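Trainee: The amino acid sequence is not available; the structure is as follows:
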């Protein structure tokens, strides 16, 4: 059942930006706040939905009827001057008037206990001044005058209707009743309720997402594709850490900003996991009913369902007794263009998808995110580091970012720029106190890979110094020591291709000449101990 509740919205300026504060006009006194109005309303709606559903499930009957929004509700912002015996108060209040037969019941959300009756809205301001003056004078007499200074608002205020989906039946408490319901059905499953159980509304988190720097073209293209009337699925393809999720988050942030002033039901972006779709579903047909109800609700509300593991839909739901998967249920909805699906994958996962179901793969518009070179990713990483500095309050030394790029190019060849460099920047700020410098980077990378990076990054001097360090451990093998030192110096000067091994060495010789000792010496030079051998 869908309820429409009245919400009191006020706006305050904090740190140079507007913050929306929302709370119910009547009913449970929950509150939410966010820089985006749509997100603040969504957060409040989730709190109200969970509370009301919990009361109904426990068999309670809250007076929900008195909380409903009346279409005849009128709200007016009043600037009142209240003259008391010993002081004058200047209040800015929103006064809400509810129709009640041939008169109105008026109150301010700032002083809900001081409600009053008014026969005509023409007299609202004078009647409010009279009632609130008497109320304030009574507070002074009671010794509670300190409360009077905090009453009122400085910014905008208004009343906003908010739709909340709630359950209408009491859940079965006996195990046997649950089994019977699972096997034989207990009525229609609420798609909205199931979405809240197994999914996460990304719109609620939109204000927390950092901007996707340098990906404006891809974000705009994704946003355009997700607004198409044909509701074709969108699959964003790229290597790990290239920034696929950041592009999705930026798109969600822009949509939330665009929709924040809409007062009707807004389409939302919901993250879903294939495994969560089937979690807790023990009986035949349960997960199918859940999945179908979610798809129907999404089709009706024009929601976007976002999967970061699209291939996982092919295994979710399969058992030794059933070959039906979540992908099989989705296939018909995609073919009929009924739902909007957004997913991300690597090129390897896309190849798996095409092998398993080419027809399903072809239902998606492919949006490729290319990997960047370290040089191209450097300005993006610097911009991201500046954003991280603003959020964390910790700062990067100028030489730190190029050092991070160099290490990530060498030690994380399986991940792409700029994601792997940005992830390292975030990790460094978690460990640093105030400043991220060269030593912080060396310490972290040394911990991650076990290499004695200080020696290598200081260049270990030159090839002669490397030969001397190895020669002190391996006696009488100058040719082998020279070959080993050439390999190390090539690495220390960053001359090796980042996608290839540092070197492939075949140590030849009869037993006892020092092959094993040479390998150990090289290991001790590059790493902290011989355990890396």
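Mentor: Noted; the coordinates are in hand. Computed from a predicted structure; not experimentally measured.
Trainee: Every contact and neighbour count from this point should use C-alpha atoms.
Mentor: OK.
Trainee: which residues are in contact with stretch 203-221?
Mentor: Under the criterion Cα atoms under 8 Å, 6 or more residues apart in numbering, residues 34-36, 38-40, 42-43, 246-253, 256, 268-270, 367, 369, 380, 383-384, 387 lie in contact with stretch 203-221.
Trainee: Below is structure B, check it against A:
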């Protein structure tokens, strides 16, 4: 084995290759070392990544997995598939036996399947006939003997073995028994994908066994592989490549849903595949190499092995057709390039594959519920499968058994919260009494609990939760009626039964409602609270609790409750875009079923992106799900059932919801960013260097060349007052975020004391000025005006924000700053800038010296380094002031035009006003006052006095003269 390469797949988008001698499993040594060294933390990390770390591809270093060299068997692996290319997963060495994929074996397997199908059908038909004869015999006997049902059927007079009907049944009964035997035998011989399990260390260290995974593929997935081989063989290709698999996949009926969800035009995809196959065949013909029997290339073998891993990751029993799509999009080759050209990347393909799996699971669960519709979703007893628990009457009357519901398929599926679920399992295994899920409203805390119940019912939970029930206790039912004494008694009885039963994991939604509710002693004094009762019960460690609450209620109630000491806090953050899309895929089938429409993957992505950008009062995935429901209802009403919902439909619905023209949602961002300087200069004069630097930084950010864990951009604008620093910030908000209103402005001169930190982040029920503003406007410009006046500790606060892109509010909620443009303005060191300019230095040269030397007198080096760029503004010239005056007067003309009045401005009047408003010390600030005194005040008097009417023309002339030209009377 010394000549093999170990390829460890850390994630599905990157391969890392290690030369390694494989004498024993790689993971046994690493597990021992890490567990002994880092304890519980690393054990948790291992469980979170166990499937990825233990899935290793073993490739022969000489033939690179092909098994052949120049048409002959590889001398190292001897062409053995297990030695040429295989994988290890959870102490099992997996390989696909490609030797069985030959023309003869394919024909033999398909013939055997056909014969087996005919035999099974015939046996079931004969057995059914026998049952019909039995039913007819019983019917005749009932009529002839007039017996009572059902007790009369046990009379010996009823059963006459001489009856030909009964003899036929007895004969077919033996066939029924044989049919049952064949079915059970087929189930025993069936092979399934290895399940994701929580295994003990000694199991992981067991000796590896080798298994052929051919039978773990579904019949349809196996047909795709076989048809790809036959296609390559019949068309004289020497290798079966992923491109051949792709060519066969697009023709398979099970792929139609994949293509539909991704919005792929099958004709366009088929055309690209055909072109690629023609080129491949031409290359083989031109190579001059002798023709040989088609064999599977190493890339195709990797696709098949990774398809098995995809099925393992999603918890599937069999490798399905859609599992083959993701590795084709992941493994380098012409097939991947085709999909990439159609904007189909690995993560999108994996998401859609999981979406299809969710729909399949829901179909099975729906069929199961219909078959068991006579049963309810409340457990009729409190016994576990080991028959060791006791009855829980009181608890049952105030709760719902979630594991029972999960076993009956009554809980919605959950995706995208694997990390939080693993945290729950790890904490419970560590001996903790329970966990507290803390997150914003609508982030999906209950879906985590539903998924835990599903895993418990499917035996995919740790041993500590095996044979236990996850029970949701209704706090409202416990507290309703009977006063505090009755509520306390009901809670105590329910908790006593949970502890005495020994098989309960209790889920309490909004657990903060238990805090502050208690029994009253003499003179109304509180003696004990409900939370104290629960805390005391949990300290017995005889049952577990999962509670949920939001940040505000955690800060107000749980922080001061004894529950804080017994329940471990787990943060449930708002999911990112990819995880939100996954969560929507789990919910989409219910919305589709209700409204009779179908979503594309692009529609789900658009719902997440638009709601992230434009809806700031709710959390994901709730706000995106709300959008999808509204879109589905609108499309079903306008286009009827079975309509397809696209991203354009989502854009239209959101535009109507927030009263924004749809054109602004659909406008090309690339075109706007490429001419960003031009857009800014439409209403901004001078400061070319500043505009160019800001525009370049914003383009880098939009091209995703930035660190996405930090804000979009961090700028420090330095320069004299009145030179346009704040005005440029407004232009950035207007051009980049579509409106000057998308700006959060903080005057840092108000935060000169250290107590200003509390004002910024909030405390208790009082929200912070900074955190609340950013929470409500996560896509905006944050302007920190006059930064040099803020307290140094407040500067340290923003140092964290600019570095980490997040800040925890006083309520404990994590606020996201990664979608902000942070701009700080400062007048620090402006005298130095003016001195440098007076000496004739260029602004580009001034910046380097100013930042490295002069600015350090005001800010620490580590703080300055957090800015993407420090932009030095130069003073305005007289020409700049004149241009600004023209812009201001043009604005006034626009306001008058809305009243039906025209304003004509003489060039001399503009120059005169600019001279009045020019001040080298204060920049353009005096200009607005000059225009206000000489123009706006006079116009206001004329308008109020009624001297100017509609259709009149106002002439602004030098000397401050305002002449009114009255319109002709009609």
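Mentor: Here it is on my side, so go on. Only a predicted model underlies this, so the values are computations on that prediction, with no experimental measurement involved.
Trainee: Just the buried residues of the contacts of stretch 203-221 of the first structure.
Mentor: With neighbours counted using 16 or more other Cα atoms under 10 Å, these contain these buried positions: 34-36, 38-40, 42-43, 246-253, 256, 268-270, 367, 369, 380, 384.
Trainee: among those, which are in strands?
Mentor: Using DSSP state E, the subset of these located in strands is 34, 269-270, 367.
Trainee: can I get those in JSON lines with distance to residue 176 of the first structure?
Mentor: Shown next, in JSON lines, are those (distance: Cα to Cα, whole Å):
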{"residue": "34", "distance to residue 176 of the first structure": "44"}
{"residue": "269", "distance to residue 176 of the first structure": "36"}
{"residue": "270", "distance to residue 176 of the first structure": "33"}
{"residue": "367", "distance to residue 176 of the first structure": "49"}
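Trainee: Name the nearest of these relative to residue 192 of the first structure.
Mentor: residue 270 (11.0 Å; Cα to Cα).
Trainee: per the alignment, the closest one corresponds to what in the second structure?
Mentor: Under the alignment defined by TM-score structural alignment, residue 270 of the first structure corresponds to residue 471 in the second structure.
Trainee: wait, doesn't its match sit right on residue 397?
Mentor: No. Contact criterion Cα atoms under 8 Å: residue 471 of the second structure and residue 397 do not qualify, at 11.2 Å.
Trainee: And the helices in the stretch 201-350 of the first structure, which stretches?
Mentor: 216-226, 244-259, 274-278, 286-301, 326-335, 347-356 (DSSP state H, counting those that start in this stretch).
Trainee: can you tell which of these is closest to residue 92 of the first structure?
Mentor: Closest to residue 92 of the first structure of the helices of the stretch 201-350 of the first structure, according to Cα to Cα: helix 244-259, at 28.2 Å.
Trainee: contacting residues around the closest residue to the match of residue 270 of the first structure other than its chain neighbours?
Mentor: Residue nearest to residue 471 of the second structure in three dimensions, not counting chain neighbours: residue 401, with 4.5 Å by Cα to Cα, 6 or more residues apart in numbering. For residue 401 of the second structure, the residues meeting the contact criterion (Cα under 8 Å, 6+ apart) are 377-379, 469-472.
Trainee: Mapping onto the first structure, list which of those remain contacts.
Mentor: Retained in the first structure by both residues aligned by TM-score structural alignment, their matches' Cα atoms under 8 Å are the following of the contacts of residue 401 of the second structure: 469-472.
Trainee: Going by distance to residue 795 of the second structure, which of those residues wins?
Mentor: Using Cα to Cα, residue 472 comes nearest to residue 795 of the second structure of these, at 46.0 Å.
Trainee: what's the distance between the residue nearest to that closest one when sequence neighbours are not counted and residue 530 of the second structure?
Mentor: In space, residue 472 of the second structure comes closest to residue 507 once its chain neighbours are excluded; the distance is 4.5 Å by Cα to Cα, 6+ apart. Taking Cα to Cα, to the nearest Å as the measure, residue 507 of the second structure and residue 530 of the second structure are separated by 16 Å.
Trainee: now do residue 579 of the second structure
Mentor: With distances taken as Cα to Cα, residue 579 of the second structure is found 36 Å from residue 530 of the second structure.
Trainee: same check, this time on residue 160 of the second structure
Mentor: From residue 160 of the second structure across to residue 530 of the second structure, the span is 70 Å (Cα to Cα).
Trainee: Between those two, which is the more surrounded one?
Mentor: Set side by side, residue 160 of the second structure and residue 530 give different neighbour counts by other Cα atoms under 10 Å, the larger being at residue 530 (22 against 13).
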